Every structure is written in C-alpha cells, then in structure tokens.
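Chemist: predicted model follows, preceded by the sequence.
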Amino acid sequence: MRAPRTLVVGAVAASMLAGTLATASAAPTTSSAPSAAAVSTATKPSENAKLNKTPTPKLKWFRCYATSECATVDLPLDYDDPKGPKTKVAVLRTKATGKRVGTLFVNPGGPGGSSTDLAQAASRWASPTIRKSFDVVGVDPRGIGASDNVRCLQPWQQQSTFAPLEDVFPVGWTKQQRYMGSMKKIARACSTNKLATAMSTAEVARDMEMVRRALGQGKLSYMGFSYGTQLGATYANMFPSNFRSIVIDGTINPRSWSGTPWNKSRPLDFRLGSGKGAWKAMKQVLAECQKAGDPRCEFAAVGDTRKRFDALVAQVQRTPLVLRDPDSGQKFTVDYPTMIGALLSVMYGSDAPTQVDAILTELDYAATEAQGGRAKTPKPTRASRQVLLAAVDDAVGAPARAMYDNSYDAFLSVTCTDSQETTRLADYPRYDTQAQTTAPHFGKAWLWSSSGCAGDAFTGQDEDAYVGPYDRYTPKGVLIVGNYWDPATAYTGAVETRKILGRSRLVSSDSWGHTAYGVSSCVTKAVDTYLVSGSSPARDRTCAAETPAFPTREERARKTAPEIAEMTELPKGAGEQTFPEPVVVD
C-alpha cells in the first residue's frame, strides 16, 4: 500500500471478525441504562479539569480561500504543562447558508488527513441540509496539514529511507529486510521527535475541545470518517457531557485501535482486520461480476471470475506484466504487490466494482497475450488503461519526491502512539505468512503499512494517550455508520463499536467503497436528521443498496466525503489570505 491513505489504516477488529454478514448486521440489543461503575467513571471531571488550567484561546478570524474563515491558535504541547511549549493548530470555518443550528466539527481520517481541507470543501460533500444548518469547522490535528508539521527525518534522508517502501508490501527475505530497515529508521526518528510523541488521538481531542470552548457556541457536534471515528469515540469518552451529537462513519473498533493489555502484543491489522474486510469486498465484487455477466462486467467473459482471478494473481506472482502508457509511451511494470495495491486503491471508491473490473480486464488481456494465448476479455482502451495507471500510481506513490512529504511521519506518529504495540519487527515476516492465510493478498498490504508500530521500532509514547474505557455513560448517543463492503474499516468494526458504546445506534449500509455518507441517500438522510435534531434514532436501521454493483452511467454512485477530501486543494482567491506556511518541527 502507498503511504497510508484516508482510513484512512483506517481499520477494524480482526480478533472479533466472527459470524456471517447476516448475523453481523443484526441490531445489537444493548441496554442504554448505564452501570453504576460507568456513571461513577463518567462523573469524574479529570479531562475537563485538566483543560480548565489552560486559558480559553481567542480565535482571530481572517477571510481565506475565497469562501471561508481561518484562524490559528497556540495550544499546549502537553496539557499537564499549560504554560510550557506550544504547538500551533489551524482552524477553518465555512459559515452556514441558512438558519444556523450550531457548529459541526469534521475530520476526514488518515491519520494525516486535513480537517481544514474537508471543511473548506463542505459544499462538495455535505448535504444542503447540513450546509444550511451548520457552520462546518475543521481543526487540523497537531503535526498535520496547516498546523505545525511533524518532520521525523531530514529532507536529505527521505529519498533513501523511503525507496524500499515503494513496494506496496515486500516479497521475499531481501525485500522484507530492507522494508523493515526503513520502517525502523523512520519510526525511531519519530520516537524522539517532541511533536510526534505528543500526537495521540487524545491530544487531538483535547485540542478540539479547546477550539469548541473558544467558539463559545454550545456543546460539540461532530462528524468523523475512517480514523476520524476513533477521534469521535475518544472525545465521547473523554468528554461525555460535552457533546450534542457525534457521527462516526467507516467505524474503527476503538478497543482494537488503542493498545490494551489483551491486544497490544498483536500487529495492528490483526486487531483491526482491514485485510479481512478488503478480501471480503474483493470476493463480493467477483461474485457480483459473475452474476451481472458480460458486458456489464467485462471480466465475466473469462468464465468463472473467482478461478480466473486466482489464476491471474498466480501468473503475475511468477512473471510481472510489462505494459505501456498510451499517452507517454513509457513502459511500466505491474508485479504482484502493485496489482494488489491497485485493486485496494480503487476499492475505496463508491464505484469499486466497475473500477476493479477495468483493472482485472486490463491485466487479464495482457497476461493472456504474454502467454501467447487469445484473451476472452476486450482489448484495452485508452480509458481502461488510464484507470489502471491511476490506480498503480496511487498504490506505489511513496513519498520519495523532491519536496518533503510528512504523510508517513504523521501516520506513524498518531497510529503508533495510540496502538502501543509490544510486537517485534523481526516477527513481521511470520505475521505476513499468517496474514496470507486469514486475509489473502490484502492482509499483507495492511499488515506492512503499520509495521513501523512494532514495539522495538516505535519507542516513543505519549503518557497522556487515551486507551479507554470506551463504554462510559454519555448523556447523548453516538450515531455509528458501517458499510458492508468497506475495504479499509470493515463493517465488523461498526458492529463491535455499537456493542461498546451502549447509547449508540447503528446505521448499516449495503454500499461500496470506504464510508457511506453522501453515497447512500438513506444513510445521508439518517445522519442529517440526527445531526439537526440532536436526537438519536429510536432503533438501528439498515440501508439497502441503491444502485447495482455494475451500474449504467446514469446509475453511477456519488463520491464519498473522504474521496472528495483527498482530491481537494485549498483554492486561492484573488486578494485572499491563506494559512501561513506551517512551522516544521524536527
């Protein structure tokens, strides 16, 4: 996998992936009545008391990026030392277009995604109901985006360090050793960076709470996607009486993400199960392709789609394919890790089956020709080749480039501080073998992406990281959204989180890609109603598929909010101010 995308590992409990989809989708019967222990824990004002020692900041807004307002605020690097070193955090607000209900904080995931980008792009992903009712506010997590930037390596070190990570995952002893060496180097560097070791999700929750106080506009409303669901669950348990409504879409099981005594001896993806979720989605695409048939799904022309997929993977494992870019004429190679990375990349989209079909059809044609046979699939077109090229670029786009890219620095700083692994990096080749058994192909990609979190690689920890409990009594309920075919945050994460957050409700979506808001109109309506009213639904609900797996052009699904956030670049209007260049913290 490339430098981890919006989640983002975004994530999902492997140890609890029990049962079929049918049993998993049943609404859990969790009582909303809190236990005495939960009530006692919830009433302790420890987090609020800690933040009360820090003066509420004043936000000095300025107009920015043509349609928004921006501000920066200096917050304590360590809230136990409110007068000590500070870190600058960026805030962006787009004002409500109608009668305002309140302020909606947003986070796109990652870890490493920019919340200010997501807030600025609100008109492209948020429904008219949300845009009318809420100021949409993004607070870039510390170390990320327009906030002070974490930098674990010096610029001259990055290219050589990241070169082995250009493989989506390493195959063979030599590449595995090189991969582990690079991961250890950057993880060790982040472990001694003063900002990196203060970037746990708990610190981001505290920063968000300080901005909420600075706004002075009532209790928090929040919508988080992918890794942003961990932020939402963490805030709900750290500040259980401070929120009005929290939506988490593409949900991570918080106990699986955070290190606990019973799970931190396991690699992160074995706890989260993202690889299993991706393999489940891939198998479903192949089954739907078989059902739809050619020409709706061109890969169906091969006959048994699952058998041909297995044979195609085996062929590419033996002999990588050499293809040509129709525009530049340059040749490029698709080996086994690149093939899996490209497929995983397109499965993030709401049109995942169509994109997977395009890639498999391309590769089948090339592989059959390479063996001197006659392909049953159609001859590649310029459009289908561009789909493959874009997916390959997305999969292998490691940050070894002219300008310093801190995406891995940010990803590891948050993920490893939270997950608290006690694993050994030298054991990852053995975990690789296990992953291939439990989550063929995709388990490898997810496993290696967070291998820098091994206990003997990342050694810096935040003593103020939050690791639970996650079942505190909350006066208001959290709305959980889970998508059946999510390749990053598997649906089981939403089901498990529903059981943990006792006053929560679960909206299950039979849709493709990573997250469901904005793609499923049923999900969108349920989320909008909850956010505007501030009241949880009476019961869990399931949203049926609204488009076929292989739709016509007119039936195509819309893009998800994380997709839009990834494509967003903050515009620069004439005469408009922008965020100042972030301070880099080595």
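Modeler: Sure thing, it's come through.
Chemist: only C-alpha atoms for contact and neighbour calcs from this point on.
Modeler: Noted.
Chemist: neighbouring contacts of stretch 100-110?
Modeler: Stretch 100-110 has contacts (CA atoms under 8 Å, 6 or more residues apart in numbering) with 4-10, 113-115, 118-119, 132-139, 217-218, 220-229, 411, 532, 561-562, 565.
Chemist: so which of those belong to helices?
Modeler: 115, 118-119, 132-133, 227-229, 411, 532, 561-562, 565 (DSSP state H).
Chemist: can you tell me the closest non-neighbouring residue to residue 303?
Modeler: Among residues not flanking residue 303 along the chain, residue 290 sits closest, at 7.9 Å (CA to CA, 6 or more residues apart in numbering).
Chemist: so who does that neighbour touch?
Modeler: Here residue 290 is in contact with 297, 300, 303, 304, 305 (criterion: CA under 8 Å, 6+ apart).
Chemist: dump the residues you listed into a markdown table; add secondary structure as well.
Modeler: As requested, those are exported to a markdown table (DSSP: H, G, I helix; E, B strand; the rest coil):
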| residue | secondary structure |
| --- | --- |
| 297 | coil |
| 300 | helix |
| 303 | coil |
| 304 | coil |
| 305 | helix |
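Chemist: second one coming, line it up with the first:
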Amino acid sequence: MSFSWTALASSPTLSTVPCYNDLQCARLTVPLQYSDPSAGEAQIALLIAPSTLSADDPEYRGPLLLNPGGPASSGVEYLLELGTYFREVIGPQYDLVGFDPRGVGATTPLSAFLDSPVEALDLLATYPLSLNESASSFGRAYALGRIMSDLAEQRNKLALESVSTPAVAMDMLAISRAFGFEKLNYWGVSYGSVLGATFAAMFPDRVGRVIIDGIVNSHEWYAGIYDSWLGHTEDALTSYYDACVAAGPDLCALYANSSSAIRSRVTSLLDTLHTAPVPASHNASNLGVVDAGLVLNRLFQTLFEPFSLGQSFAAALVALEAGNPLPVYEGTIASVIGGLDTCDAIKTDYFTAGFIDTFAPIACGDSVGRARQTLEDARAEYDRLVGTTGFWSVLYGLFRAPCSTWNVTAKDTFNGTFTTNTSEPILVISNTLDPSTPIDSGRNMSAGFTGSVLLEQNSTGHTSLSGFSTCTALAIRAYFASGTLPAPHTVCQPDTRIFESQGNSSAAGGVTFPAGSVLNRRETAGLERPAAFEAAVRAVRDSRFLSRHAFMGRVPRGAGWRA
C-alpha cells in the first residue's frame, strides 16, 4: 500500500490520517531553527503504530519514538520494516512512532544539495570505496569532499544549517508534547544513541524511558573525533573466523582448522584483488568490478550482522576464489545501479535522502568546524588510524573525509556535557564485540548519566538487533513496561551462535525457538504470541536493515510492515 506524504498537510498539532493499512501518518510543523523562529518552518514526517490500549487505560504510556541511526536513515521506513518486532518486544502500552529526522525521507525541507539522480550517480561512481586503491585515492576523496561542501553551501545552505542533532532532539520533545506528554520515551540505535544522549543532556528533566543501543561516544561525535569507532573491529573479525571454525565445514564454507588460517586465506584473496580486480557481470547492461575495496566493504557489512549475513558471505568468498564474483557483487550499490535499465528508473529519494546528502550535513555540521583539516593533516590522521585496522581504508573516506572540508555549520548546537542526573534512569546497551560502536563507548556514556545501567549483550554485531537474545529482549520489555533496570554488570547471551541456524527457514534473526525456550513460556516471557514473536524476529533477520543502512553499501528498501 503506497502513501503520498507530499499530499499530507502539516500542522503544529497532531493531526493523523490512516495509512499503510492499520497505521497512522502525520506531519508535524516545527521551527526550522529553534534559535531563530523567523527562519521558517520544517515538517516532520511521523508514522504511528497506535497502542491497542485506550488513552484512559492506566497502562497506556503514550508515544515511544524509534530511531535507526545513520545518520540519514528513515524512522518511517524503520517502523514499516521492523514494527512487528518492536511491538512484540515492547508490548502494547505505547504508540510506536517512527519519524524521519530533519533532512531525511518524507520530512521537509530535505537536505539535498545534488540537483539530480544522475549527478548523485556521477559522484558515487568516482568516490573510492577504499583509500588504499591507489596513490591518488586519498586525495580524490578529499577533493570530492570539497566539491560536496561547495555544492551544499551554494545550493541549500539554509536547510543544511537546520539538520543538526540538537535540532532533532528538540523535535523529539515537540513530538512528545504533540501527543500530550512532557517526557520522552525512546529507543535509538547506533547514531540514534547520540540523538538520545543529546536529548538527555539537553533536557534531563524530560527523560522518560530511554534506551540507547550500540553506543557512539557523543563527546567524540561533537568534537569531530572518530578514533574510537573501530576499537573492536579486529576482535569482531576474529570472532567471525572463530565462529566459522566452531561451526565446521558443513555450515561455514570458509572452514579451516584455525581462525588464523581463515584470516590468512581472506587476506591473500584481498591482496590478489588489490592488484588484479575481477570483472563481474549479470548481463551486458550490468557490469562491474570486484576489487579489494568492495570485498572489504562487504566484509564490514557482514560484521554488522554476522548472524544474518555470515554464512552467505563466507560462501560468496569461496565462490570468488573459484572464479565466480557474482555472489559478492550482488547487493552492492554498484550492482544496484548497474541493474537500472534507464535514468527514469533511478529513484531520486534513494540518493538524495541517503548518505551523500544527509550524513555530511548532520555529522559534519554537529562538529561546527572542529573536524576541518588540511589535506596533509587529514592524511596524517588516516595513516595513524589505518595502522590500527585496515577497515579504516574503507570507512575514513566515507565518514571522516567529508568533514575535513565541510563549510556549513549548524545553527542549533549543543555545547554542554554528557554528565547529568536524568529524571528517569537510562538503559544503555552494548554488544561485547560491536565492529563500529565499541562497548568502551557504552561504558563511557553510561558513566555520565546518573543511575543508568549498561547491559552487555555477549555477541558480535552492531547493536543488540544484530543477534537475538531472549535475555536482552526481556530486559527491554521490563524496562519499558515498569522502568525496571537490569542489575549492574548484567551480561546477556545470544540465543544462538553465528552460522548455527542461517539458511534454516524456521530461524528468526539467527535464532530458533526450541520447545521449552523462554519465549515459548508465556508466563515467564510475558509475551502473548510466541509464534508471532518468532515471525517478528525473523523479519529483523530477513530485513537486514542495519547492514543495508550502515553506509554507502546500502541497497533499496525491502518488504516489511507496509504490506
């Protein structure tokens, strides 16, 4: 079922219309710049899955806002794809609200500064996937960053000055108030942890039930520092290889008798591809090249969601070794673009609401110029970081390089600290081996919020959504239901291991539900429909939302709650 957001009138009060079958849609009018009300207005797109409880039911708790991170990911799309999962985990007492942050999706004005999909394609096609592809790759990324910055300043400066994280935090308060509530209930993952922490620091007396999950160090975010992002990436990679050894040859195509042997095999393949990339073609109109940068990009995506992607990626690498590059090539942005028959087939919002137009304005704008660098300083920083993990050769150009030259800074800013006493304690969740938001950041942020508790999920992957844990799900449900926090130092185990149940149609998010499991014991889990819950968790696995929306490797939208 489609829905026209542009035809929906915006209002300063909450005015909803039916949409997407049994959901509600609205556009909320807010100031474009809270620091300057005369600057104009913005219209925030809201998708609402109403609570099944009546407003006068004592168990009804109002809106619970969801943010998928990015920055640049759509909360509307997030709820459409994963709404059944959130409803089953959280329970019936909240109106679940997916909202498109400023500059993203159906929220206006957009942060677009590229005039056409073709222009976006042009920039994507010339942007190096890895900065060690050639001697000029780093300089090319820096120069393209300057082009992006100049275009942004010339074409859409006012809108881009208005998409900061503090502005979105103020929007979240406005959304809660539009529902008639003065406190924020919230679950934000990845960059959404920055948004949640920013709200808590700006409005500590407006904090209701707030979960931040997959923690970015917000101190570093606003300083334009990215050093800690990949603190456990190599450990996560080792964990993936260890899981392959433990799974055995029947489940892991890369199997060897030791993790180091698998690492050597993959490293050898990357070394070969660095000097001898492999042509890939679906057909005469969809041609591409599989090189070391593309494979490293896919490997990093796999570490985001190893329970969902680990088995298929291992098989794809073995196929690549044997001369078949298509399994690795499929699903990359290169193959998606190559598969378009005509320019008319290019969806404008796919590009303009994505990485290019939105990540830099938010991330670089938040640092208000502190991340700017000369080419020489940027190269020195890159050399230092890539010495800690080769994954920086992929990520530095995508995440850090654009901020080195970014000129447009935010109008609504935050210059406070992340040390405060919130009106209700925050639940902080970190995976033991998160490849891009290490648990050290979770400890750092939790220490600043009085009374907060850090829940550790002992799994590899990005955020708790990457691998299902009954223990984590029950902790989340208890917190949102009653405010009950897990005991300090709680460690939750995942319900399965990487490779254990992938490819099994009964698996859900990397987990099967055996007879007698806690999710099948209604009185313990508090879940009314364990079969529905299993289906909901399976939808998380099949959606692969995190890896698709992590960075430029994203692919177009999949199916979800919209059906």
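Modeler: Done, it's in. Bear in mind the structure is a predicted one, so any value in this text is a computation, not a measurement.
Chemist: how close are the two chains, by TM-score?
Modeler: Overlay of the two chains. TM-score (TM-score structural alignment, normalised by the length of the second structure): 0.79; 489 aligned residues with a CA RMSD of 3.0 Å.
Chemist: returning to what we had before: could the contacts of residue 290 of the first structure go into a markdown table alongside neighbour count and distance to residue 349 of the first structure?
Modeler: Below are the contacts of residue 290 of the first structure laid out as a markdown table (neighbours: other CA atoms under 10 Å; distance: CA to CA, whole Å):
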| residue | neighbour count | distance to residue 349 of the first structure |
| --- | --- | --- |
| 297 | 24 | 17 |
| 300 | 25 | 21 |
| 303 | 13 | 26 |
| 304 | 14 | 25 |
| 305 | 22 | 21 |
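Chemist: from these, pick the one nearest residue 56 of the first structure.
Modeler: Nearest to residue 56 of the first structure among the contacts of residue 290 of the first structure is residue 297, at 56.8 Å by CA to CA.
Chemist: can you tell me the element residue 42 of the second structure falls in?
Modeler: strand 41-49 (DSSP states H and E).
Chemist: ok, then the element right after that strand?
Modeler: Trace forward from strand 41-49 of the second structure with DSSP H and E and the next one is strand 62-67.
Chemist: widest-spaced pair of the contacts of residue 290 of the first structure?
Modeler: Farthest pair in these, by CA to CA: 297 and 304, 12.4 Å.
Chemist: distance from the host helix or strand of residue 337 of the second structure to the first structure after superposition?
Modeler: Using DSSP H and E, residue 337 of the second structure sits in helix 333-338. The superposed helix 333-338 of the second structure is, by mean CA distance after the TM-score superposition for the first structure, a mean 7.7 Å from where its aligned residues fall in the first structure.
Chemist: so what's the gap between that helix and the chain middle?
Modeler: The chain centre lies 21 Å from the centre of helix 333-338 of the second structure; the measure is CA atoms, centre = their mean, to the nearest Å.
Chemist: show me what it is packed up against.
Modeler: strand 286-290 (3 or more CA pairs under 8 Å, 6 or more residues apart in numbering; DSSP states H and E).
Chemist: mind doing that once more with 10 Å?
Modeler: helix 117-126, strand 278-283, strand 286-290, helix 326-329 (3 or more CA pairs under 10 Å, 6 or more residues apart in numbering; DSSP states H and E).
Chemist: which of the ones you listed sits most buried?
Modeler: Highest mean neighbour count among these (mean count of other CA atoms under 10 Å): helix 326-329, with a mean of 22.
Chemist: average gap between it and the first structure?
Modeler: Using mean CA distance after the TM-score superposition for the first structure, the mean distance for helix 326-329 of the second structure is 3.9 Å.
Chemist: could you list the residues in contact with that helix?
Modeler: 279-282, 287-291, 294-295, 298-299, 312-320, 335-336 (CA atoms under 10 Å, 6 or more residues apart in numbering).
Chemist: which of the ones in helices among the contacts of stretch 100-110 of the first structure lies closest to residue 155 of the first structure?
Modeler: Taking those together and measuring to residue 155 of the first structure by CA to CA, the closest member is residue 411, at 17.5 Å.
Chemist: quick one: the helices in the stretch 401-550 of the first structure, in order.
Modeler: Ranges of helices in the stretch 401-550 of the first structure, per DSSP state H, counting those that start in this stretch, are 407-419, 428-438, 442-449, 491-500, 521-533.
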